[in-house]
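Visitor: Structural data only, the sequence is not supplied:
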């Protein structure tokens, strides 16, 4: 990813959430803390964010830098999660991998009766524990906890290998024609691939900003997705590629 692309995504996130830590930005972008710090300092030098200890904050009011066409990241993720939730039927066994968009999906599914939910995300399990309906079953994969709160490693992979799921939902760090659906964490990629192998259908949740982003580890190739749920900001060339490669391209309506 070019520096301009990283900085646009950083600015969009800071303006959306009000602020961000350097370490979190580096993890989400798949770059070192030094690189993320330089990007933040570049934005601060242009008067676009306020530099604070350990991170940056949005300016109120402040100038905006468009990260690309389409809706803001959070609104896009909310719409994508709602569209993906409509693919779930009562009584199904589903997998939900760790991620910001998949957590929003979990919250959309709290009222669906009879679900069996398998997840490697502590926050997804907590969402169902505190807000789910009676009769839902939540299976939390064991393993080693990563910085993002995901459980990974041989224990998680062996548990996933013994399951039979109707559908698995995964969020990704990036997607591209050659590298497929990727994440910067190798262990999370292996756990994700294990759950994908255990499911009859794979649904990927990815906003338009993920297109063209390549990370170190592939979870699945593009043609491994039965459904890709994205938003209207996805460019026409990207849609053309994805319609040829994924089973179904579902574009969520963002209010």
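Guide: Yes, it's here. Please read these numbers as outputs of a predicted model, since none were measured by experiment.
Visitor: For the rest of this, base every contact and every neighbour count on C-alpha atoms.
Guide: Fine.
Visitor: Tell me how many other residues surround the closest residue to residue 212 other than its chain neighbours.
Guide: In space, and not counting its chain neighbours, residue 212 is closest to residue 176: 4.9 Å by C-alpha to C-alpha, 6 or more residues apart in numbering. Using other C-alpha atoms under 10 Å, the number of residues around residue 176 comes to 19.
Visitor: Now do the buried residues in whatever helix or strand residue 28 lives in.
Guide: Secondary structure from DSSP states H and E places residue 28 in helix 22-29. For helix 22-29, the neighbour count (16 or more other C-alpha atoms under 10 Å) marks 22, 23, 25, 26, 27, 29 as buried.
Visitor: Second structure follows, compare the two:
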């Protein structure tokens, strides 16, 4: 059963009962409880279900979908923190670093805040805010380039032709990309067409392209492909990814790092 078909059936089960427990869903679909939990992470991220202790419920009428960056950063927050700390080891003082929009790249931005003499290229307003000029003179000053693309996404990323045109003339040592999903056939995907175009340009502007994606992104497919898996240099995910899934992912990418969750326990 394909992941998309499984999630469709899973969503139908939750809608039919109003709420459902993980063991019951696993039995109904004939898959492991771990698979159900990963699928619920994906469905919750899209606002289709609300995760509750031990299962999920269908959103009640009047519930507002929490899709802003703050809400997204709370989902798998420990995993995103671990990924960010692992990825930060790639950055050295004096580098030009590209950061796309997204909650995991936002977490990375906070990790990079203390590295001196960085030039940050980003189309994300929250990321740009992280690198605002410090109030204290003894803190490192980081130059920031904000790409004004004209169209603002729900996570406050600016996308569109102006951003793409600007990136054609910029060269980063390394770029970090957040994605909606990773899947062998669809590749790296997002749900926004203009964001996909902007992120493709960001990948092209980087000497090294690194994808930051927690384990719930594996098997998820957004509306449009950014690039194929083999077009990036490194994927950084977390130890929540199943061993079998990690092996499949490793066979499609140049390099895979799995960040141990112990990094998030400090």
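Guide: The structure has been received and is ready for your questions. On a predicted model such as this, the values are computed, not experimentally measured, just so you know.
Visitor: Now the TM-score, please.
Guide: The pair, once superposed, lands on a TM-score of 0.77 when counted by TM-score structural alignment, normalised by the length of the first structure; 220 aligned residues with a C-alpha RMSD of 3.0 Å.
Visitor: rewinding a little: what's the angle between the next helix-or-strand element following the helix holding residue 28 of the first structure and helix 22-29?
Guide: For helix 22-29 of the first structure, the following helix or strand on the C-terminal side (DSSP H and E) is helix 33-45. Going by axes from the mean of the first three to the mean of the last three C-alpha atoms, to 10 degrees, helix 33-45 of the first structure is angled at 110 degrees with respect to helix 22-29.
Visitor: Average offset of the helix or strand following helix 33-45 of the first structure relative to the second structure?
Guide: The helix or strand immediately downstream of helix 33-45 of the first structure is strand 49-52, counting by DSSP H and E. Between strand 49-52 of the first structure and the aligned residues of the second structure, the post-superposition mean distance stands at 6.8 Å (mean C-alpha distance after the TM-score superposition for the first structure).
Visitor: Return the residue of the second structure aligned against the residue nearest to residue 212 of the first structure.
Guide: Under the alignment (TM-score structural alignment), residue 176 of the first structure pairs with residue 183 of the second structure.
Visitor: give the contact list for its match.
Guide: The contact partners of residue 183 of the second structure, taken as C-alpha atoms under 8 Å, 6 or more residues apart in numbering, are 218, 219, 220, 221.
Visitor: From residue 48 of the second structure, how far off is residue 63 of the second structure?
Guide: Separation of residue 63 of the second structure from residue 48 of the second structure (C-alpha to C-alpha, to the nearest Å) stands at 11 Å.
Visitor: Who has more neighbours out of these two?
Guide: residue 48 (17 against 9).
Visitor: how long is stretch 105-120 of the first structure end to end?
Guide: Start-to-end, stretch 105-120 of the first structure (C-alpha to C-alpha) is 14 Å.
Visitor: Now do that stretch: distance to the chain's middle.
Guide: 17 Å (C-alpha atoms, centre = their mean, to the nearest Å).
Visitor: Identify the residues contacting it?
Guide: 81-82, 84-85, 89-98, 124-125, 127-128, 131-142, 150-152, 156.
Visitor: Any of those buried? List them.
Guide: In these, the ones that pass as buried (16+ other C-alpha under 10 Å) are 81-82, 84-85, 92-98, 124-125, 127-128, 132-133, 136-138, 140-142, 150-152, 156.
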